[in-house]
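# predicted model and sequence below, questions to follow.
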Amino acid sequence: MTHLFSKRVGRASSFTNFGSWPKSGSTQEKSAWRDLREMPFQLLILLAVSIVHFSGVASAQSLSTNPANFRGMTCQQLWYVEQEILAEGRVCLKTERARRAFSRAERCISADESILPRKARDYLGQLRQTARDKGCSGF
């Protein structure tokens, strides 16, 4: 495994023999310090990408019920799936019942459903239309 600074320092050093820092005041030492200053930004980018990736995975799990199966679901089940999608998408839940049901969900960031991906909004539209067709209240 090569060290992060191996390209700038000009030699491949492993994490186990990192004790060889470039000479004080040298150009190589300045490059190494510059790399260290840039690292937090790189870690921040990695964290942001991870959050986006994993939040997409969570939303995809909620969309696992095939819309063709909505007709066979009870009004309670349809309500639960709707609220689950909203909670995982970090949309603020409107009713106390929903907030209690999803109290362990991540903190909401907006009451506006437009923060959801288009696929999730379309899915909710199909779910809500099915609920209205079945005569479920609250949809």
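Received, thanks.

# from here on, just use CA atoms for contacts and neighbour counts.
Will do.

# list the helices and strands the longest helix along the chain packs on?
Secondary structure of the chain per DSSP state H: the longest helix is helix 27-62. Applying 3 or more C-alpha pairs under 8 Å, 6 or more residues apart in numbering; DSSP states H and E, we find helix 27-62 packed against helix 6-9, helix 75-88.

# tabulate the ones you listed (TSV), appending distance to Leu127 and mean neighbour count.
Below are the helices and strands packed on helix 27-62 laid out as TSV (distance: least, C-alpha to C-alpha, whole Å; neighbours: other C-alpha atoms under 10 Å):
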stretch	distance to Leu127	mean neighbour count
helix 6-9	54	14
helix 75-88	7	20
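
# dump these into JSON lines; add distance to Met39 as well.
Below are the helices and strands packed on helix 27-62 laid out as JSON lines (distance: least, C-alpha to C-alpha, whole Å):
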{"stretch": "helix 6-9", "distance to Met39": "14"}
{"stretch": "helix 75-88", "distance to Met39": "31"}
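
# take a look at this one as well, against the first:
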Amino acid sequence: MTDLHAPAPQVWPTLRANDARALIRFLVDAFGFEETIVHGKGDVVEHAQLSWPLGGGIMLGSERDDPDNPWKLTPGTFGAYVVADDIDGLYARAVAAGAEIVRAPFTTDYGSHDFTVRDPEGNLWQFGTYRGEPRKATAG
């Protein structure tokens, strides 16, 4: 369930894909990302935004030769840690959708319950319950 009251993300991890439309379908089916917007025609995705139900999201697009755009990312080299609640259920969903298992569910020494998979483009995704440490208060 999406938290509509969560603050808007200010950092957007981005990636490129050889087959962006197929990767979008995979990320929605395997992990539960929500397709927010996809711009492009035919097989080419100029820009896509996928939202994560607990907050945040990613942006992605098709690999293309664009000499005017210095934003060059190689497909299959992306990695992300994504916070989730039902790790075992999400792991089963990812396996059923064909994610390549890198590491089955495990518990870290700091108490996070995680698993790691690779998507069809070769990107690494680790899902876990660790939400990070609280931000330090700043004097102001």
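Good, I have the coordinates. Since the structure is predicted, the reported quantities are computational estimates derived from the model, not experimental observations.

# superposed, what's their TM-score?
TM-score for the superposed chains, counting by TM-score structural alignment, normalised by the length of the first structure: 0.25, backed by 56 aligned residues with a C-alpha RMSD of 4.3 Å.

# buried residues in the longest helix of the first structure, which are they?
Gln28, Glu29, Lys30, Ala32, Ser59, Ser62 (16 or more other C-alpha atoms under 10 Å).

# what's the angle between that helix and helix 75-88?
Taking axes from the mean of the first three to the mean of the last three C-alpha atoms, to 10 degrees, helix 27-62 of the first structure and helix 75-88 form an angle of 170 degrees between their directions.

# max-length helix in the second structure?
Ranked by residue count, the top helix of the second structure under DSSP H comes out as helix 87-96.

# among the helices and strands packed on helix 27-62 of the first structure, which is nearest Arg37 of the first structure?
Arg37 of the first structure sits nearest to helix 6-9 of all those, at 14.1 Å, using C-alpha to C-alpha.

# who does the closest one touch, helix- and strand-wise?
For helix 6-9 of the first structure, the packing partners by 3+ C-alpha pairs under 8 Å, 6+ apart are helix 27-62.

# and the next element down the chain from the longest helix of the second structure?
As assigned by DSSP states H and E, the chain's next helix or strand after helix 87-96 of the second structure is strand 100-107.

# which parts of the next helix-or-strand element following that next one are buried?
Toward the C-terminus, strand 100-107 of the second structure is succeeded by strand 113-118 as the next helix or strand (DSSP H and E). Neighbour-count burial for strand 113-118 of the second structure flags His113, Asp114, Phe115, Thr116, Val117, Arg118 (criterion: 16+ other C-alpha under 10 Å).

# other SSEs contacting strand 113-118 of the second structure?
Going by 3+ C-alpha pairs under 8 Å, 6+ apart, strand 113-118 of the second structure lies up against helix 87-96, strand 100-107, strand 124-128.

# give me the neighbour count for Val95 of the second structure.
Other residues within reach of Val95 of the second structure, judged by other C-alpha atoms under 10 Å, total 16.

# was I right to think it contacts Ile101?
Yes: at 7.3 Å, Val95 of the second structure counts as touching Ile101 under the criterion of C-alpha atoms under 8 Å.

# how about the longest helix of the second structure: buried residues?
For helix 87-96 of the second structure, by 16+ other C-alpha under 10 Å, it's Ile87, Asp88, Leu90, Tyr91, Arg93, Ala94, Val95.

# ok, so of these, who is nearest Arg21 of the second structure?
When those are compared against Arg21 of the second structure (criterion: C-alpha to C-alpha), the nearest one is Ala94, at 17.7 Å.

# any idea how far that closest one is from Ile37 of the second structure?
As judged by C-alpha to C-alpha, to the nearest Å, Ala94 of the second structure and Ile37 of the second structure stand 22 Å apart.
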